[in-house]
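**Student:** no sequence for this one, just the structure:
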């Protein structure tokens, strides 16, 4: 009877495979197949009327330096915007997780996420008004700082990046800090450590997984963003996203656009893998040292 019951019980591996099958099929067709198509297109040629013509050439990759300005802006401003967002998000998350009254915690978290309730385009239009000639520069001119221009500069893009992606950075850091054992902070203070030393040796290392997760989310979205540099950069701060729109929709040079896309995906993949291995490795080492 026991043998019959055991034989009628599904195998754990089979059950696991059946549960993962829908997500696996969706992953293949929604992510891997488009990437394969883009990769194939990147080796093709531009058709006479635009679009894709079958072929095999490496000229598209050889011409990548022609979009060097877009790559440079993206690889400079995207990491810098991610860093600034993390620096601003960390004190907010720390206050919510450690210092905030639990009765107000949920309300404040909802307020942090509130900007996502409105259209991204509308929010950037609001920043165009604030950073334009009649906004903050006019106030600065009144205070004695004339000819101060913010809109259509890299600074405007960075301000928009921090504002637009801050709600994505705060929750992961908050989750990591919420699990922080406050006895470790008390022990550090009892051993004579200053608050700054406690922060860098206890709080920050234990929060690194959340910082890494939030940074990855913000970095990926910034690397491929089109609306932010288009509106706050005024077309003068050109990102890869802007280059792709130009190549696919205006120039209709699909193979070259595909090569730029493949290069962008490759850069993001290598950067994220190295960053996550470094940050999470440091976090594991510090956690082991504390234990």
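**Tutor:** Yes, it's here. Source: prediction; values computed, not measured.
**Student:** rest of the way, CA atoms for contacts and neighbours
**Tutor:** OK.
**Student:** residue contacts, the residue nearest the centre of the chain?
**Tutor:** With distances taken as C-alpha atoms, centre = their mean, the residue of the chain nearest its centroid is residue 218 (1.8 Å). By C-alpha atoms under 8 Å, 6 or more residues apart in numbering, the contact list for residue 218 reads 82, 165, 168-169.
**Student:** try this one side by side with the last:
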């Protein structure tokens, strides 16, 4: 009987180890190995061969192994302002987009977390619903909305607010709109998870002591939901930094 229990415990431990090992194996194969390959290429020299870069390790006739590191690629990055300005511009767009997603997503997540159970399910479904549509199709939809003869300009002209179309497409405004629209669910969901766990008795106690809602929001709500803020900000900032499709089309 004891041996059977021990065998079950061992099998359970092996199964748990396998489950834990799967994401690490995934990261090793699809992240670390490609990263080190690219890192190796960055220290090599471009040559007309296959593969089109020089070898880092060379074996001499004496049997000794030599490693040759070429830093020309990194020097070129700092000498050419194009790459530095492009990277700084990407950081500016990603940081601004993250802040906008936080400002828009926090009230939405707070409202969903405080809704009734039935309304909460419907609202969460509406947040997740855009993922059921192709990302590229959603970007193209914004082209039709923001174009000079698009839906928004035609509507504003029709109601008499403007006399001629406003240039929105192929501007920074369009890029921010596209990024915020695309990555807003990644901000809302972590915030919702943090806000839903809030102990509302803390707010009630603060109200009993004469604290106003906004005064309570700063010292209580924000610190307690900081994990969701950090998680959502990372989920938006990291992919927004390397975003290509939205700036290319909008």
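**Tutor:** In hand now; what should we look at? Source: prediction; values computed, not measured.
**Student:** the residue nearest to the centre of the first structure pairs with which position in the second structure?
**Tutor:** In the second structure, the residue paired with residue 218 of the first structure is residue 236, using TM-score structural alignment.
**Student:** number of residues surrounding residue 19 of the second structure?
**Tutor:** 11 (other C-alpha atoms under 10 Å).
**Student:** how near is it to residue 12 of the second structure?
**Tutor:** Distance of residue 19 of the second structure to residue 12 of the second structure, computed by C-alpha to C-alpha, to the nearest Å: 11 Å.
**Student:** could you do residue 223 of the second structure as well?
**Tutor:** For residue 223 of the second structure, the distance to residue 12 of the second structure - C-alpha to C-alpha - is 38 Å.
**Student:** what helix or strand does the equivalent of residue 174 of the first structure over in the second structure sit in?
**Tutor:** Per TM-score structural alignment, the equivalent position to residue 174 of the first structure in the second structure is residue 192. With elements taken from DSSP states H and E, the one containing residue 192 of the second structure is helix 172-196.
**Student:** would you mark the buried spots in whatever helix or strand comes next after that helix?
**Tutor:** For helix 172-196 of the second structure, the following helix or strand on the C-terminal side (DSSP H and E) is helix 200-208. Using 16 or more other C-alpha atoms under 10 Å as the test for burial, helix 200-208 of the second structure gives 203, 206.
**Student:** how close does helix 200-208 of the second structure sit to the first structure?
**Tutor:** Once fitted to the first structure, helix 200-208 of the second structure is off its aligned match by 0.7 Å on average (mean C-alpha distance after the TM-score superposition for the first structure).
**Student:** which one in the first structure is aligned with residue 182 of the second structure?
**Tutor:** Residue 182 of the second structure maps onto residue 164 in the first structure, by TM-score structural alignment.
**Student:** distance of its match from residue 113 of the first structure?
**Tutor:** Distance from residue 164 of the first structure to residue 113 of the first structure, counting by C-alpha to C-alpha: 10 Å.
**Student:** and residue 48 of the first structure, by the same measure?
**Tutor:** Distance of residue 48 of the first structure to residue 113 of the first structure, computed by C-alpha to C-alpha: 48 Å.
**Student:** more neighbours: which of those two?
**Tutor:** residue 113 (15 against 9).
**Student:** in what helix or strand does residue 147 of the first structure lie?
**Tutor:** For residue 147 of the first structure, there is no helix or strand it lies in under DSSP H and E.
**Student:** pretty sure it sits against residue 141.
**Tutor:** Yes - using C-alpha atoms under 8 Å, residue 147 of the first structure is in contact with residue 141, at 7.1 Å.
**Student:** show me what residue 127 of the second structure aligns to in the first structure.
**Tutor:** Match for residue 127 of the second structure (TM-score structural alignment): residue 112.
**Student:** distance of that match relative to residue 118 of the first structure?
**Tutor:** In terms of C-alpha to C-alpha, residue 112 of the first structure sits 13 Å off from residue 118 of the first structure.
**Student:** between those two, who's got more neighbours?
**Tutor:** More crowded of residue 112 of the first structure and residue 118, by other C-alpha under 10 Å: residue 112, with 17 against 9.
**Student:** how close does the closest residue to residue 203 of the second structure other than its chain neighbours get to residue 115 of the second structure?
**Tutor:** Excluding the flanking residues, the one nearest residue 203 of the second structure by C-alpha to C-alpha, 6 or more residues apart in numbering is residue 216, at 6.8 Å. As judged by C-alpha to C-alpha, residue 216 of the second structure and residue 115 of the second structure stand 20 Å apart.
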